[in-house]
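Visitor: Below is the sequence, then the predicted model.
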Amino acid sequence: MLKILLISGFTGMLAFAGCKDKPAAKDTTGPASSKTTEATAPAAPDSAKHIVFFGNSLTAGYGLDPSEAFPAVIQEKIDSLKLPYKVVNAGLSGETTAGGKGRIDWLLQQPLDVFVLELGGNDGLRGIPVSETGKNLQDIIDRVKAKYPQAKILLAGMQVPPNMGSKYAGEFRAVFRSLADKNKLPLVPFLLEGVGGIPELNQPDGIHPTARGHKIVAENVWEMLKVML
């Protein structure tokens, strides 16, 4: 298990390591699956619009029932408000931005009205150059825009712990704001705000949020997403 330095001011960001593989190349995010699954929710009418959550183990809800992952929690909010949207959970454990770029064209074969992009965490903890992460995320954004020009896109920001080096951590955090500004996209500043580094909100591995943690993550995302629907 990755040992994270808990430094004052960074406690709220550290457990974002949930999207990283173990250093020895063993994937702590769980077995990968190439199958895109819809978050568990009541059947939506055929006329419903589609919200696709595209991310890694955080989106996939690793270690939990699919109905407990934050995309499914958001579907519950949507249903309670009787909004005509259907959530599709396209989270894949262990996914990097390069991996996401490799599968985005396949994913875009299905209907899409709102696209929530949650990738980058695995890049950060592997020390992948921030410029490469930024280029991959931009490429994904460009492909979504090209296939669905009218689609709305929400970007989820991530952070790396300070033991990755303050320079790298700062550049990594900034790349999400830069992409949001460049593409005029709404941004969730930090997906795991209020969850990272809090033991009772994470599973025994200290990495992946519990069902309770996912409810908080859902609130973080919903704060920005509800304005778009």
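Guide: It's in. Residues are numbered from 1 along each chain as shown.

Visitor: When you work out contacts or count neighbours from here on, use the C-alpha atoms and nothing else.
Guide: Noted.

Visitor: My guess is residue 89 contacts residue 53. True?
Guide: Yes - under the criterion of CA atoms under 8 Å, residue 89 makes contact with residue 53 at 5.2 Å.

Visitor: Name all residues that sit in contact with these two at the same time.
Guide: Taking CA atoms under 8 Å, 6 or more residues apart in numbering as the criterion, residue 89 and residue 53 both touch 59, 71.

Visitor: for the protein, what spans make up the helices?
Guide: Assigned by DSSP state H, the helices in the chain fall at 57-60, 70-80, 97-107, 121-125, 130-147, 166-183, 211-228.

Visitor: Can you give me the buried ones in the second one?
Guide: Right, helix 70-80. 70-79 (16 or more other CA atoms under 10 Å).

Visitor: so what secondary structure elements neighbour that helix?
Guide: Secondary-structure packing of helix 70-80 (3 or more CA pairs under 8 Å, 6 or more residues apart in numbering; DSSP states H and E): strand 85-91, helix 211-228.

Visitor: go with 10 Å
Guide: Judged by 3 or more CA pairs under 10 Å, 6 or more residues apart in numbering; DSSP states H and E, the packing partners of helix 70-80 are strand 49-55, helix 57-60, strand 85-91, helix 211-228.

Visitor: CSV please, covering the ones you listed and showing distance to residue 160 and mean neighbour count.
Guide: Listed next are those as CSV, based on distance: least, CA to CA, whole Å; neighbours: other CA atoms under 10 Å:
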stretch, distance to residue 160, mean neighbour count
strand 49-55, 16, 23
helix 57-60, 15, 28
strand 85-91, 20, 25
helix 211-228, 17, 19
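
Visitor: Okay, one more to line up with it:
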Amino acid sequence: MIFRRRATAIAFAAVSAATAALVAGCAAEPVTAAPPLAPATFAPPALAASASPTSSSTPTAAEHVVTLGDSIMSGFGLPPREAWPHLLAERAHISVTNLACPGMGFVVQGDCGTPYSGLIPAIAALQPDLLIVQSSSNDFWVDADEIRYDTADTIETLHAAAPDARIVAFSTIWNDDPQVPDDTAVTSEALRDAVESIGGTYIDVGQPLAGHPDWMQSDDVHPTARGQRAIEQTVMSALQDAGVLP
């Protein structure tokens, strides 16, 4: 689905042979080193893999985090290391595996031919301590009832697949335009209701890009590296305020 101000997902990850079958054709991109195994991320169309970030710091948290969302989360148009989940991993000293695919949402299938629900086997294989899920503007203009149903069904199935994971849901992030579409409330509220129904945590992260056209790439859809840093700062503060991260 293509429209003038949408967010699309681009990163895709797997850790086992079975999971890798879900992401055939993507290239490995490590997010952060985490003993004993560094999780791999897959980031089409940027197919060249880069080395894991090096750090002399000992991680202060043992959590393995999986993030699932759209291209604003996965850093479309930028090196994967500049996406906010990677920045969060470095700052919080946690292991993060970023799962995504271009154009994907709870309802809409991305270029990998699946909505979020197609990644449930990957998340079941990863068994994260923390699962961060973000509603996507890729689902804009889909019937609201369909959004609510598919979101609730996916979250329930994710919870069953990774029962020990704490599930944290983020509201839909738009772009720099202060006039946020009504569809943003539909996708965000559908995820809020779904995650609260299984005992998860919903966080409204607001619109950290609003009013900053200089933080947007030329397509006026995807944030620059500066915009990604702004999102990471917002997310980190929100997770700390909610007691999710120290």
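Guide: Yes, it's here. These figures come from a predicted structure and were not determined experimentally.

Visitor: returning to that earlier point: dump the helices and strands packed on helix 70-80 of structure 1 into JSON lines; add distance to residue 179 of structure 1 as well.
Guide: Formatted as JSON lines, the helices and strands packed on helix 70-80 of structure 1 follow (distance: least, CA to CA, whole Å):
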{"stretch": "strand 49-55", "distance to residue 179 of structure 1": "16"}
{"stretch": "helix 57-60", "distance to residue 179 of structure 1": "20"}
{"stretch": "strand 85-91", "distance to residue 179 of structure 1": "21"}
{"stretch": "helix 211-228", "distance to residue 179 of structure 1": "16"}
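
Visitor: To residue 151 of structure 1, which of the ones you listed lies closest?
Guide: strand 49-55 (9.5 Å; CA to CA).

Visitor: Average offset of that closest one relative to structure 2?
Guide: Strand 49-55 of structure 1, aligned to structure 2 and superposed, deviates on average by 1.1 Å (mean CA distance after the TM-score superposition for structure 1).

Visitor: for that strand, packing partners?
Guide: In terms of contacts (3+ CA pairs under 10 Å, 6+ apart), strand 49-55 of structure 1 is packed against helix 57-60, helix 70-80, strand 85-91, helix 97-107, strand 114-118, strand 152-156.

Visitor: how about 8 Å then?
Guide: strand 85-91, strand 114-118.

Visitor: Where in structure 2 does that strand fall?
Guide: Strand 49-55 of structure 1 lines up with residues 63-69 of structure 2 when matched by TM-score structural alignment.

Visitor: Excluding residues flanking it in the chain, which one is nearest the most centrally placed residue in structure 1?
Guide: By CA atoms, centre = their mean, structure 1 has its centre lying nearest to residue 118, at 2.7 Å. Leaving out its chain neighbours, the residue that sits closest to residue 118 of structure 1 by CA to CA, 6 or more residues apart in numbering is residue 55, at 4.4 Å.

Visitor: how about the helices and strands packed on strand 49-55 of structure 1 in JSON lines, adding distance to residue 157 of structure 1?
Guide: Shown next, in JSON lines, are these (distance: least, CA to CA, whole Å):
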{"stretch": "strand 85-91", "distance to residue 157 of structure 1": "16"}
{"stretch": "strand 114-118", "distance to residue 157 of structure 1": "7"}
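
Visitor: nearest to residue 34 of structure 1, of these?
Guide: With CA to CA as the measure, strand 85-91 is the member of those nearest residue 34 of structure 1 (9.2 Å).

Visitor: Touching that closest one from outside, list them.
Guide: Here strand 85-91 of structure 1 makes contact (CA under 8 Å, 6+ apart) with 35-39, 44, 48-61, 71-72, 74-75, 78.
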